[in-house]
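*Asks:* Could you look at this predicted model? Sequence included:
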Amino acid sequence: MELDFNYLFGIGEDTLTWWQMSLRAIGVFFAALLIVRVGNQRVFGKNTAFDIILGVVFGSILSRAITGNSPFWPTLASALVLVLLHRGLATIAYHTSGRFGDFLKGRPVQLVKNGELQHDALQKYSMTENDLMEALRTHSKHPDISTIETAYLERNGEISIIIKKG
């Protein structure tokens, strides 16, 4: 049985055939699905820098398992460790407040306050008035900055806008 598995997945061989890489891809797909389920829905559900970095590194690690550039089982184990690290850090950030959570997940930045642009914030985050106007047109029927009560650059990179009442 072990010999068949090793032969099918090309374990211990120098060169992988197209069908061994294909079987590895199928195996890695289901292993990745299981590993992500061990994490939680947040792992790839939001696009904070914290989550994006996990996605990039996770994909890079798993690609090595498919192409045979790294040993199969240790590579899958390292992917699992990475997802568990993400989950652990997210849990710590949830239970603590302050700089650690802000470092991991970022902080929202106020771009408009009472209808007035916060030029320092726009400049610091390389946002133009045109970027803000685009978000306003997307979220409002009245694309005028004076109608904005407040606008934030959120942790996931989106701009949220609250329109003045009345």
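*Replies:* Arrived safely, thanks for sending. Numbers count the residues shown, from 1 in each chain.
*Asks:* rest of the way, CA atoms for contacts and neighbours
*Replies:* OK.
*Asks:* burial of the residue nearest to residue 113 when sequence neighbours are not counted, as a residue count?
*Replies:* Using CA to CA, 6 or more residues apart in numbering and skipping residues adjacent in sequence, the residue nearest residue 113 is residue 150, 4.7 Å away. Residue 150: 20 surrounding residues under other CA atoms under 10 Å.
*Asks:* what's residue 150 in contact with, if anything?
*Replies:* Contacts for residue 150 were tallied using CA atoms under 8 Å, 6 or more residues apart in numbering; they are 110, 111, 112, 113, 114, 115, 161, 162, 163.
*Asks:* do the same with residue 35
*Replies:* By CA under 8 Å, 6+ apart, the residues touching residue 35 are 79, 80, 83.
*Asks:* For ChimeraX, write a command that selects the buried ones of the residues you listed.
*Replies:* The following ChimeraX line selects those of those that are buried, judged by 16 or more other CA atoms under 10 Å:
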select :79,80,83
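*Asks:* so of the contacts of residue 35, which ones are in helices?
*Replies:* Using DSSP state H, the subset of the contacts of residue 35 located in helices is 79, 80, 83.
*Asks:* try this one side by side with the last:
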Amino acid sequence: MDMLRTLIGPDNGDASALQLCARAVILFLVGIAYIRIAGRRTFSQASPLDIVVALVVGSNLSRAMTGKAPFWPALAATLLLVVLHRVFAMLTIRWGWLAKLMKAEPVVLLRDGVEDHKAMASHGIGHADLLEGLRLEQVERPEDAHLATLENNGRISVVRRGSAA
């Protein structure tokens, strides 16, 4: 416990730039894990990576602005997060396994008009949610859809019957 306290510094606003950077890395990793646990529908239009960066950057800047954290160390930690975001975004392009870890895979909710109730339940999608997603794509009934997929951004994409190759 003493080693962790040395790594992240005191909670009274006296942490060094290096300690705030260590906190930033810890918050980054924990934030990704929490958002993955919450599920993609919780923050539907952004990836977990984007959400963590937006939340922590906003929080860090707020703390620096109000004096609840030392100004320059808070900015250094925030810069580290932004750089980590950029590096992880670039690495996900290069390494598919990392992209899967950070962004997840699309999930088929409906195929040829038949709902996959197991997939829907595991992602918190009810029948009404699926119908809403279909309506947003101008599809009136599940039978009119060839495919409905829960995408990485939390939206449901739909391929109408007759549109499939």
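*Replies:* Sure, I can see it. These figures come from a predicted structure and were not determined experimentally.
*Asks:* Work out the TM-score between the chains.
*Replies:* For this chain pair, the superposition-based TM-score is 0.69 by TM-score structural alignment, normalised by the length of the second structure; 119 aligned residues with a CA RMSD of 1.3 Å.
*Asks:* Just send the contacts of residue 150 of the first structure back as CSV, with distance to residue 143 of the first structure, neighbour count and secondary structure too.
*Replies:* Shown next, in CSV, are those (distance: CA to CA, whole Å; neighbours: other CA atoms under 10 Å; DSSP: H, G, I helix; E, B strand; the rest coil):
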residue, distance to residue 143 of the first structure, neighbour count, secondary structure
110, 18, 18, strand
111, 15, 25, strand
112, 14, 23, strand
113, 16, 16, strand
114, 15, 16, coil
115, 12, 17, coil
161, 11, 22, strand
162, 12, 17, strand
163, 10, 19, strand
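*Asks:* Same list (the ones in helices among the contacts of residue 35 of the first structure) but as a markdown table, adding distance to residue 102 of the first structure.
*Replies:* Listed next are those as a markdown table, based on distance: CA to CA, whole Å:
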| residue | distance to residue 102 of the first structure |
| --- | --- |
| 79 | 25 |
| 80 | 25 |
| 83 | 20 |
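*Asks:* of all those residues, which comes closest to residue 37 of the first structure?
*Replies:* residue 83 (9.5 Å; CA to CA).
*Asks:* got a list of what that closest one touches?
*Replies:* By CA under 8 Å, 6+ apart, the residues touching residue 83 of the first structure are 35, 36, 38, 39, 43, 54, 58.
*Asks:* which of the residues you listed count as buried?
*Replies:* Counted by 16+ other CA under 10 Å, the contacts of residue 83 of the first structure give 35, 36, 39, 43, 54, 58 as buried.
*Asks:* right, and the third one touches residue 88 too?
*Replies:* So the one you mean is residue 39 of the first structure. No: in this structure, residue 39 of the first structure is not within contact of residue 88 by CA atoms under 8 Å, at 9.1 Å.
*Asks:* ok, back up a step: now which residue in the second structure aligns to the residue nearest to residue 113 of the first structure?
*Replies:* Using TM-score structural alignment, the partner of residue 150 of the first structure in the second structure is residue 147.
*Asks:* what do you get for residue 93 of the first structure?
*Replies:* Counting by TM-score structural alignment, residue 93 of the first structure corresponds to residue 92 in the second structure.
*Asks:* How about residue 160 of the first structure?
*Replies:* Here residue 160 of the first structure is matched to residue 157 in the second structure, going by TM-score structural alignment.
*Asks:* distance of that match from residue 135 of the second structure?
*Replies:* Remark: distance between residue 157 of the second structure and residue 135 of the second structure (CA to CA, to the nearest Å) = 11 Å.
*Asks:* More neighbours: which of these two?
*Replies:* residue 157 (18 against 14).
*Asks:* quick revisit: the match of residue 93 of the first structure contacts residue 86, correct?
*Replies:* No: with contact defined as CA under 8 Å, residue 92 of the second structure and residue 86 do not form a contacting pair (10.0 Å).
*Asks:* Neighbour count for those two, which is higher?
*Replies:* Of the pair residue 92 of the second structure and residue 86, residue 92 is the one with more neighbours under other CA under 10 Å, namely 16 against 13.
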